[in-house]
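> What follows is a protein structure lacking sequence information:
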């Protein structure tokens, strides 16, 4: 039974082959009779050639391969395969074969030793596809014609040359890198150009400052060939390696002094010598110590108006600079009551003293010390305390109704207290006619106007959590004395009794005082019959005389004012009455009518 060939595994769509290495095409197919497989590049059939192309078939007759044993760039292209038997033919898909190779040194450039100003030539052979870009580098930088070199390339043959017509020790001696790179990869090879010359130092030894206990490392960078001998010394004594203290790097370009101590501080020398000459260099080792503060500052609490001192000792190599700060601000221009004393010898002793401490001295005090080794600081929180005391108390106040009034107190206390005002044990708060304000240690309660109901006890309570104090004062809302009604002058006959009276009101009720308007004292026998509880001022004459005649003043006085009222007393003589009496009795037949006269009226007020 004839069965047309069937491809059961086709060629790969693409193969990236490496130049010079085997490349294999594989296809799997079935059919009856067993098919024949042919491979093509383009239209050219691949023919088995010893050492170049191998064609193979698996034992089961289904897998067929074609291998190019050393593929080259000219063998890139599209490959196909045909599978054929008597039943028919099947054709594979195309397989695109690409040939590349990462750069590889076939021949590396060799190290050279030449005399100064002579020629040096480095040659290399590199296999790569695509062709490699070649760069010659010294100290990480490409060499160009500016450095006095010539670069030649035969890329088709993979041959590359670096030529230095006149070797310059400074520019060219050392390690040169030959770098080859293409899109596939990069490779490089180091080579050594040695120039027979006396030793030179690229950089001199540098002075070192090292913390005590750390390692000190002196380093040199030298040139010279043959490779110079390096000899390290301290003063005039050659240094030998000691496991615990002195060590050298393998190339002896480093001197390592372990766990540096003060006694290691000195001048160190290096001598570099070969058959063409020698060079020397020296440097100093300075051992530093971090600043130390002993004792450290501690937080403190102190009562106001007392004195405090912070004293401490500062060490370090070199001796540190010191600075005192308050709340991170330098105390350079400190107030007169703050004094800083510093004594500098082998160590530094410093004292910060604050006399007559005030509330604004509260804060964080810091000593900061600094030298080349580093910086350190220590701080203390200074808490100023003051027992709660009223240094200005509120006072009793008498004020006229409708007028403003203020109560003010001054409190010394640290911590600052909470202040609460009360009127007759009722807490007062700002609002309406009441205003409460605090400025510093001064606290004020103000009434824009007062009413009679505001009379009572004003109390202040101060509480800071440590102490609690209270004070109080009276608020008397008053009315000025005023006259009630209009008093009546009195007119009596001599010898008769008389009474002068006025009524007053006020809050509190006024004090009442009588006097004569002419400034003379009251006559004997005159009775002052005031009732101050009722506001009644009364002057009683049990028997009047002509000396009692005149004007009298009554003055009503209370806490907020006074008022005066004048009352007149008129005394009539006996002559008129005697004439009328004789006339009536002598002429009994004659009837004389006399209109009634009130000689003592009712009191104006009772």
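Done, it's in. Fair warning: this is a prediction, and the values are worked out from it, not measured in the lab.
> all contacts plus neighbour counts: C-alpha atoms, from now on.
OK.
> where does the most centrally placed residue in the chain sit relative to residue 365, distance-wise?
The residue lying closest to the centre of the chain (Cα atoms, centre = their mean) is residue 328, at 11.3 Å. Distance of residue 328 to residue 365, computed by Cα to Cα, to the nearest Å: 8 Å.
> again, but for residue 340
12 Å.
> The residue nearest to the centre of the chain reaches residue 366, doesn't it?
Yes. In this structure, residue 328 is within contact of residue 366 by Cα atoms under 8 Å, at 7.2 Å.
> Looking at residue 340 and residue 365, which is more packed in?
Higher neighbour count among residue 340 and residue 365: residue 365, with 25 against 17, using other Cα atoms under 10 Å.
> structure B:
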């Protein structure tokens, strides 16, 4: 005699047969029970050769077939009951992708992304979500509903997402390819630069985009390559072109072409190479004297590339041109301050300051104002006569600047 197994598993829709071998004389009758309810005799059979009693379950399902099975054997001498067998009906994995509805999704940075799937089966399937082969966690799992959501996608969310579900009976998978793009956004554009002759100059731009853009540099519409003269660098979002040992032939328009296969843009800027202003005199300071009331001039010559702009100061304060103070400049870089009818208050330090984009220089003149020596224009008489008891007047006159005191 053989017994039923204590447990049996089958897959939904796959026929299963219970078998029990019993010998007895006379041959016993067998009655099968499902959850203590007799089984219809048309599903029961007997193999004479093996003395095997069989129960065939066709197209089993969880609702119609899962439960406890046993068989009772009877003959004239008595009956015996088999050990019950618990049948479990397994169901294959059923994976239904609800969202997205396509296998390829194209989004822009900042847009929402969601994978939503219903996954069922018995036993409960093991579910895994991976991105480019690395596991990622679901945002939520409620019943059979599995959700992975990103409120605002970024470039790092791009990749191939694979959803896999498996149990003892089967496995299913689905995949979604997410492409993320970001339009070109130049947050720091190119700007003109002024560089000192012989020094390096760097053009810089900052650009956010995805896919990461390629920047091609041009000088006067000729493409530039990495050389000892030109150094091209690309760091995250930052693109630079450095021109080493800037000279006058490097002056011109530089252009950056930005492209990432989705969008493109161009930026231009000019490079200016200059020489600091210089005082064209043995010493950038001198002393000068002017007689009060006379006109005088203070001149300084400056060189530089680009031509420097000259401003004047008196005792450290800006000096504005007016009727008495006139400022003139010549092509050779000479700036002249003309003072009309000098006054004592004009005494002080005059500074000419030359400035251009790459530097500055200054020259100082200390102006002294000289007065005019007193001169008698009407002297005292050689002899004076006076009457006793009467008043008298003594007169003389003198000129000079400043006005002389008479004692």
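Done, it's in. The model shown is predicted, which means the values in this text are computed figures rather than measured ones.
> returning to what we had before: next up, the contacts around the residue nearest to the centre of structure 1.
With contact taken as Cα atoms under 8 Å, 6 or more residues apart in numbering, residue 328 of structure 1 is in contact with 364-366.
> That one pairs with which position in structure 2?
Mapped onto structure 2 by TM-score structural alignment, residue 328 of structure 1 lines up with residue 133.
> Quick check: residue 170 of structure 1 is in a helix.
Yes. Judged by DSSP: H, G, I helix; E, B strand; the rest coil, residue 170 of structure 1 forms part of a helix.
> residues near it, how many?
13.
> And residue 554 of structure 1, by the same measure?
Look at residue 554 of structure 1: counted by other Cα under 10 Å, it has 22 neighbours.
> From residue 376 of structure 2, how far out is the aligned residue in structure 2 for it?
Counting by TM-score structural alignment, residue 554 of structure 1 lines up with residue 352 in structure 2. Distance, residue 352 of structure 2 to residue 376 of structure 2, using Cα to Cα: 41 Å.
> How about residue 289 of structure 2?
With the distance defined as Cα to Cα, residue 289 of structure 2 ends up 25 Å from residue 376 of structure 2.
> next one: residue 78 of structure 2
According to Cα to Cα, residue 78 of structure 2 and residue 376 of structure 2 sit 171 Å apart.
> How about residue 367 of structure 2?
Distance from residue 367 of structure 2 to residue 376 of structure 2, by Cα to Cα: 29 Å.
> Skipping its backbone neighbours, what lies nearest residue 468 of structure 1 in space?
residue 462 (5.6 Å; Cα to Cα, 6 or more residues apart in numbering).
> wouldn't residue 353 of structure 2 be in contact with residue 308 here?
No. Contact criterion Cα under 8 Å: residue 353 of structure 2 and residue 308 do not qualify, at 9.1 Å.
> Quickly list what's touching both of the two.
residue 360.
> Just to check, residue 2 of structure 2 is in contact with residue 20?
Yes. Using Cα under 8 Å, residue 2 of structure 2 is in contact with residue 20, at 5.5 Å.
> So if I had to pick from the two, which one is more boxed in?
It is residue 20, of residue 2 of structure 2 and residue 20, that has more neighbours when counted by other Cα under 10 Å, with 19 against 12.
> Which positions in structure 1 sit opposite the longest strand along structure 2 in the alignment?
Counting residues, the longest strand in structure 2 under DSSP state E turns out to be strand 171-188. Under TM-score structural alignment, the counterpart of strand 171-188 of structure 2 in structure 1 spans residues 375-392.
> how big is the offset of that stretch relative to structure 2?
By mean Cα distance after the TM-score superposition for structure 1, the fitted stretch 375-392 of structure 1 averages 1.6 Å away from its aligned residues in structure 2.
> Of all the residues in that stretch, which ones are buried?
Within stretch 375-392 of structure 1, the residues scored as buried using 16 or more other Cα atoms under 10 Å are 377-390.
> I appreciate the help and will end here.
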